[in-house]
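Novice: okay, sequence plus prediction incoming.
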Amino acid sequence: MKLIVIGGSGYIGSNIALNMHADAVAYYSRTRNKELDSKGVQWIEGSILDAEKVAEAVKDYDTVVDAAGVDSEKNQKFFDVHVTGMKNIVEPLLKYDSGQRLIHISSINVYYGQTDYLRSKGIAEDNAARVKNHLNVRPSVVFGNNDRFVPRLFKLAADSPSKLPGDGNISPVHILDLIKVIESAKDLKGAVDVSSREKISFAEAVNLAREKTGRTPVRIVEKGMGYGSAVEKLKETRIFEEYEIDRYLMNLYRENTYIDRFVKEPVLFTNHIKQYDIKA
């Protein structure tokens, strides 16, 4: 298998490039990734918004993974990267018509959320579905070594508001377990939900980090009196983007998660937090 990861310099994309089994691997990104470079993974420079460059980049690869994402809309817009970017991938795959496989890293709740992030992910899924050999992979919160989620969780735990909204279920999935599902689902088409069996809210995750650092738990407020102000105070910290908080307060747990089907012993988020090296 020849694999190219679009958006491969990011956390999920770089881990896919490093850990998926392939005869040849490349990553297409605006910026280089030092770890990938040190492992000899080929870098193809380019923007997902450059249709001609994308078409040329994907031409010789039988598996194309779209892991392009936006951490903040300060630099790029969700619609541009998720919708226009996906169209720039899909069009050449349809033109080449050589049976190339398209794997799109999407998100649980793409058709239920009201944020621009989730709406654009949903449109991207619809575009990906134009490719016959496609798979939309919908993870919950992804964690693992050197991720962006856990360090910020500890930062919030160190200076948390006096109360946190208790809604939602983030059901975090480890990056290597996510990759196991992607590889094992090689014959599947359509969409797969990937969440863990750990039912834990975002507020409970913050309190796990507080416990790890010897702090007392923050009061958790359920929907009702004080809930709205708790959400606003959380967003005012600016440690997590507003769209992330909105997503974390949704239910990301799925009874039909493909973790059960393809991963025998998933990595537990609670254990990861307990073993986390805060100085790292």
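Specialist: Great, that's in hand. Residues are numbered from 1 along each chain as shown.
Novice: every contact and neighbour count from this point should use C-alpha atoms.
Specialist: Noted.
Novice: for this structure, which segments count as helices?
Specialist: Using DSSP state H, the helices of the chain run over residues 11-19, 34-38, 51-58, 78, 85-96, 116-128, 149-158, 175-184, 202-212, 227-236, 242-248, 259-262, 269-275.
Novice: below is an additional structure, to be compared with the one above:
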Amino acid sequence: MQDLVTVFGGSGFLGAQVVRALAKQGLRVRVAVRQPHLAYRMRLLGDVGQIEVVQANIRNEASIRRAVEGAEAVVNAVGILYETGRQKFQSVHGMGARNIATVAKAAGVRRFVQISAIGADSESPSKYARTKAMGEAAAREAFPDAVIVRPSVVFGPEDHFFNKFGEMAVISPALPLIGGGEGKLQPVFVGDVSKAVARCVVDPDCAGQTYELGGPVAYSFRQLMEIVLAETGRRRMLLPLPFPVAALIGKVCEILALTPIAPPLTEDQVELLKSDNVVSGTLPGLAELGIEPTAVEAIVPAYLYRFRKGGQYADETERLAAA
């Protein structure tokens, strides 16, 4: 089918925005997910008949084959932030990427985009970073001209960073400063990342490139926690946690991964925070794709307000209280 793109993991936080961006390009999009009945809203992201949802399990080659049949391009947006049950970093980021890329190549897919992460490194002490590197290698083994997209921390209304700490600011007397809070992050807006991925799908000049995507400003972890407190209107202590202490807490929190509750911190995430998560400056990024990065301050207030006392009516509540 002409102009058909299959997006694996297309119902996730980033994947859904990638689907929307591809649809805006006029492309037909096939969203491959494990549980299609939970992704029915995906069809609303495009015109009637433009987006279809199919079942696929990245462990099952037959289901991958059905998902990529007739597609000209494939985007792999499958990823996890912590391990639970059968969802392990190696099986999802490494083996999953290999299965998708290998089957896609055999099916005649012409273009492949692998969504990775800044910090992907086969020698990293972090399992997340090591397996992201495995996924990149698998994509390039099957598609030497595959496009690798490495975003920093991705933010947006349904993100797993600002929302997590916003919720924590509501229930906890303190926010943690992992390693003292001096590590640097360069949050990038989900809308910018999705535009970048869509550009990589349609622009042949992107073939074989590796892009590092970061926002306009690199913040310390402390600065980001201060933004969370300012936007939620909460007064909370910022508690420095040395890496060994944070790692121990993360190890205990991983027990929560055995339940439907997402762990607030994991040992592997602590390991990641030991290194700055910023663009290196040696690889192309948003500017080379013609995209102006969106500032944290332009977006985050629009969704962190719900963690204020009074939620969307916080300003009015404060005005009445002062009257």
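Specialist: Thanks, I have the structure now. Quick caveat, the model's predicted, so the values are computed rather than measured.
Novice: rewinding a little: right, and the helices of structure 1 - which one's nearest Ser195 of structure 1?
Specialist: With Cα to Cα as the measure, helix 259-262 is the member of the helices of structure 1 nearest Ser195 of structure 1 (6.8 Å).
Novice: quick one: residues in contact with the closest one.
Specialist: 177-178, 180-181, 184, 194-196, 266 (Cα atoms under 8 Å, 6 or more residues apart in numbering).
Novice: any of these buried? List them.
Specialist: Burial by neighbour count, 16 or more other Cα atoms under 10 Å: within the contacts of helix 259-262 of structure 1 this picks out 177-178, 180-181, 194-196, 266.
Novice: so how far is Lys74 of structure 1 from the aligned partner of Ala71 of structure 2 in structure 1?
Specialist: Here Ala71 of structure 2 is matched to Tyr61 in structure 1, going by TM-score structural alignment. To Lys74 of structure 1, Tyr61 of structure 1 is 32 Å away according to Cα to Cα, to the nearest Å.
Novice: please identify which of the two sits among more neighbours.
Specialist: The neighbour count for Tyr61 of structure 1 versus Lys74, taken as other Cα atoms under 10 Å, is higher for Tyr61 (17 against 7).
Novice: residues touching the closest residue to that one other than its chain neighbours, list them.
Specialist: Computed as Cα to Cα, 6 or more residues apart in numbering, the closest residue to Tyr61 of structure 1 that is not its neighbour in sequence is Lys2, at 5.0 Å. Neighbouring residues of Lys2 of structure 1 by Cα under 8 Å, 6+ apart: 22-25, 60-63.
Novice: next one: Lys164 of structure 2
Specialist: Pro264.
Novice: redo that, cut-off 10 Å
Specialist: The contact partners of Lys164 of structure 2, by Cα atoms under 10 Å, 6 or more residues apart in numbering, come to 158, 228, 262, 264-265.
Novice: what do we get in structure 1 for it?
Specialist: So Lys164 of structure 2 corresponds to Arg152, using TM-score structural alignment.
Novice: returning to what we had before: let's have the helices of structure 1 in CSV, adding distance to Leu102 of structure 1.
Specialist: Converted to CSV, these look like this (distance: least, Cα to Cα, whole Å):
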stretch, distance to Leu102 of structure 1
helix 11-19, 14
helix 34-38, 21
helix 51-58, 10
helix 78, 20
helix 85-96, 8
helix 116-128, 7
helix 149-158, 26
helix 175-184, 11
helix 202-212, 31
helix 227-236, 35
helix 242-248, 25
helix 259-262, 20
helix 269-275, 29
